[in-house]
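Q: quick one: sequence plus predicted model below, questions after.
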Amino acid sequence: MKTQRIHIIQTPAIIWGAPSEKVYLYIHGQGGYKEEAEAFAGIACRHSCQVLGIDLPGHGERKTEAGSFVPWNVVPELLSVMNYIRLHWPHVSLCANSIGAWFSLLGLESRWLEECLMVSPVPDMERLILNMMAQADVSEERLKREQVIRTSFGQTLSWEYLTYTRTHPVTRWEAPTYILYGGADNLIERSAVDRFTRQFNCSLTVLEHGGHWFHTEEQLDFLYHWMETCLQNG
């Protein structure tokens, strides 16, 4: 596949595929990077689409940007990226993973998107944070008092982050959306995915024994087949 490395203001990006009027913006999850979009690009390019993958703050080429992977930094950046995309492609779609899907729900105007694929999305960040607080035995009173608490399971709890999720609920999403969810996901509750699917009339596919991260050969085969089907239908 043809590739081109660019910067969109401060955001490193890669474009895969021959010139086309159609593009998918690929948003990775926590710990991800722009190069992981290559597998999806291998599918999308067969459907005459280009794919643009980016490094979110604190990831990929931007690992030195400590503490920057927060919505009040990511959301304005996604808006800038989308403004660039809309200047260069008339037909824009989205493929987003995990927390990258939540950032997309907050930072992208869904009316600009022709199709959206979400893999293991975080549809309700407040619920996820409250679940992590319960797991760490941290009350809201303590979190408000201490502001930041590092947990034994590697996540950092932040009062500012929790407050942000409550003041920025996802109340509107218009893009035709396909969701892939692992039935054994121990991070995102099935009820939250079902509720989001009903609220915004999404198409939901469940791999019952799949986890939050699709990584085994069987899971990846299922993921790529699902992606191929979504693009064929779209």
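A: The structure has been received and is ready for your questions. It should be emphasised that the depicted structure is a prediction, and the values quoted were computed from it without experimental measurement.
Q: from here on, contacts and neighbour counts on C-alpha atoms
A: Will do.
Q: so Asn83, which state does it fall into?
A: helix (DSSP: H, G, I helix; E, B strand; the rest coil).
Q: quick check: it vs Ile8, distance?
A: Per CA to CA, to the nearest Å, Asn83 is found 10 Å from Ile8.
Q: same question, Asp194
A: Asp194 is 35 Å from Ile8, by CA to CA.
Q: now Thr163: how far from Gln30?
A: From Thr163 to Gln30 the distance is 20 Å (CA to CA).
Q: what of Met227?
A: 21 Å.
Q: which one's more surrounded, these two?
A: Counted by other CA atoms under 10 Å, Met227 and Gln30 do not tie: Met227 has more neighbours, with 21 against 13.
Q: so that one sits in a strand?
A: No: when classified by three-state DSSP, Met227 is found to be helix rather than part of a strand.
Q: show me what contacts it?
A: Met227 makes contacts with Phe40, Ile43, Leu117, as judged by CA atoms under 8 Å, 6 or more residues apart in numbering.
Q: what's the answer for Leu223, then?
A: Leu223 neighbours (CA under 8 Å, 6+ apart): Leu180, Phe214.
Q: what does Leu94 give?
A: Tyr24, Leu25, Tyr26, Ile27, Leu113, Glu115, Cys116, Leu117.
Q: keep only those of the contacts of Met227 that are in helices.
A: Phe40, Ile43 (DSSP state H).
Q: quick one: the residue with the largest distance to the centre of the chain from Leu78, how far?
A: When each C-alpha in the chain is compared with the mean C-alpha position (CA atoms, centre = their mean), Arg145 comes out farthest, at 30.6 Å. Here the criterion is CA to CA. By it, Arg145 lies 32 Å from Leu78.
Q: all strands for this protein, in order.
A: 3-8, 11-16, 22-27, 50-54, 91-97, 113-119, 148-150, 156-158, 177-182, 203-207 (DSSP state E).
Q: which of the ones you listed is buried the deepest?
A: Mean neighbour counts were taken over those using mean count of other CA atoms under 10 Å, and the top value, a mean of 27, falls to strand 50-54.
Q: residues contacting that strand, please?
A: So strand 50-54 is contacted by 11-20, 22-28, 33-35, 37, 40-41, 44-45 (CA under 8 Å, 6+ apart).
Q: gap between that strand and the chain center?
A: 13 Å (CA atoms, centre = their mean, to the nearest Å).
Q: and here is the other one:
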Amino acid sequence: MNLNKIRVNGIPVLIWGESSDRIIIAAHGSHSSKLDDCMWVLADEAIKHGYQVLSFDLPQHGERVYETDFLTPDECVRELMLMYGYAKEHAQRISLFGCSMGAYFQLLTFPEIDIERAWFLSPITDMKRIIHNLMGYCHITEEEFKKMVKVENDIEPLYYPYYQYVRKHPITNWPHETYILRGETDTLSEYSYVKHFSDCFGCELTEQKGGEHWFHTEPELDFFRLWIRDRL
């Protein structure tokens, strides 16, 4: 597989495959990177179908783990637009692949932009729900959260400006052809919320029986490979 490491506006980027008129912009999940296992599987299958794949490290991830104090949605939206600008310079048709929070940031970024199709793995379709769940886990009220600004815990830090952005930017529009895969036992990408999103926007939703949020075991990745292969 041809794999080129470049930088786009200083951001570490991997370009998988040969030049093509079709590029997939791939966004990883939390505690992951542009080299996640699912990126390898995606690229391996997508290249066979004539795609090139662009993956990059979000702030606080991969090569950028020490770059900033906290990841914020507006910064991720800005960087996804930088990736889109690069992709448009090199290809005619742009598609998306998003995993977990990476899918959420793509939902924020591309509702009104020309996208051919999207594939989401364990997507977070309602970030406010995730934050409310974490607030409950930390036993804090919204007023307490506002005063504390940042709340450390053993799952994922909470940051009040992040929460404010999420509240002000609900996902109300998604017109693109979209395919979603989630694990049956995923407690982050909850079934009722993903199903509601799928029903609202006409997405195809597939579940892997016994699968979890993080697709990393051999059976999970094999299932993902067959799923993405049939939908490219």
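A: Yep, it's here. Please read these numbers as outputs of a predicted model, since none were measured by experiment.
Q: TM between them?
A: After superposition, the two chains reach a TM-score (TM-score structural alignment, normalised by the length of structure 2) of 0.95; 230 aligned residues with a CA RMSD of 1.3 Å.
Q: got the contact list for the most centrally placed residue in structure 2?
A: Per CA atoms, centre = their mean, the C-alpha nearest to the average position across structure 2 is that of Gly102, at 1.8 Å. Contact analysis of Gly102 of structure 2 by CA under 8 Å, 6+ apart lists Ala27, His28, Gly29, Ser30, Pro123.
Q: ok, Tyr104 of structure 2 next?
A: Gly98, Pro123, Ile124, Thr125, Asp126, Met127.
Q: kindly recompute the last result at 7 Å.
A: Tyr104 of structure 2 sits next to Pro123, Ile124, Thr125 when contact means CA atoms under 7 Å, 6 or more residues apart in numbering.
Q: give the aligned equivalent of the residue nearest to the centre of structure 2 in structure 1.
A: With TM-score structural alignment as the criterion, the equivalent of Gly102 of structure 2 in structure 1 is Gly100.
Q: name the nearest residue to that match, sequence neighbours excluded.
A: Spatially, and ignoring its direct neighbours in sequence, Gly100 of structure 1 is nearest to Gly29 (4.7 Å; CA to CA, 6 or more residues apart in numbering).
Q: the one you found: what's it in contact with?
A: Taking CA under 7 Å, 6+ apart, one finds Asn97, Ser98, Ile99, Gly100 in contact with Gly29 of structure 1.
Q: out of those residues, which is nearest to Pro169 of structure 1?
A: Ile99 (14.4 Å; CA to CA).
Q: using CSV, lay out the strands of structure 1 together with distance to Met132 of structure 1.
A: Shown next, in CSV, are the strands of structure 1 (distance: least, CA to CA, whole Å):
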stretch, distance to Met132 of structure 1
strand 3-8, 34
strand 11-16, 30
strand 22-27, 23
strand 50-54, 28
strand 91-97, 20
strand 113-119, 21
strand 148-150, 11
strand 156-158, 8
strand 177-182, 19
strand 203-207, 23
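Q: the ones you listed: which one's closest to Trp72 of structure 1?
A: strand 156-158 (13.2 Å).
Q: what does that closest one correspond to over in structure 2?
A: Going by TM-score structural alignment, strand 156-158 of structure 1 lines up with residues 157-159 of structure 2.
Q: centre of the chain to the matching stretch, how far?
A: 18 Å.
Q: what do you get for stretch 23-31 of structure 2?
A: For stretch 23-31 of structure 2 - counting by CA atoms, centre = their mean - the centre lies 5 Å from the chain centre.
Q: ends of that stretch, how far apart?
A: First-to-last residue span, stretch 23-31 of structure 2, CA to CA: 24 Å.
Q: go on, stretch 210-220 of structure 2?
A: Span of stretch 210-220 of structure 2 from end to end, CA to CA: 9 Å.
Q: what do you get for stretch 60-67 of structure 1?
A: Across stretch 60-67 of structure 1, first to last residue, CA to CA, it's 14 Å.
Q: just the residues contacting it, thanks.
A: Against stretch 60-67 of structure 1 from outside (CA under 7 Å, 6+ apart): Tyr33, Lys34, Asp55, Pro57, Gly58.
Q: how about the aligned residue in structure 2 for the last one, what does it touch?
A: Pairing criterion TM-score structural alignment: the partner of Gly58 of structure 1 within structure 2 is identified as Gln60. By CA under 7 Å, 6+ apart, Gln60 of structure 2 lies in contact with Tyr66, Glu67, Thr68, Phe70, Leu71.
Q: mind redoing it with 8 Å?
A: Counted by CA under 8 Å, 6+ apart, Gln60 of structure 2 has contacts Tyr66, Glu67, Thr68, Asp69, Phe70, Leu71.
Q: excluding chain neighbours, what is closest to Val77 of structure 2?
A: Using CA to CA, 6+ apart, the nearest residue to Val77 of structure 2 is Thr109, at 5.3 Å.
Q: number of nearby residues for the one you found?
A: For Thr109 of structure 2, using other CA under 10 Å, the count is 19.
Q: structure 1: helices as residue ranges?
A: 38-44, 71-88, 98-107, 125-135, 140-146, 159-167, 190-199, 217-233.
Q: want to try TSV for the ones you listed, with distance to Pro176 of structure 1 as columns?
A: Below are the helices of structure 1 laid out as TSV (distance: least, CA to CA, whole Å):
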stretch	distance to Pro176 of structure 1
helix 38-44	17
helix 71-88	18
helix 98-107	13
helix 125-135	21
helix 140-146	36
helix 159-167	24
helix 190-199	11
helix 217-233	11
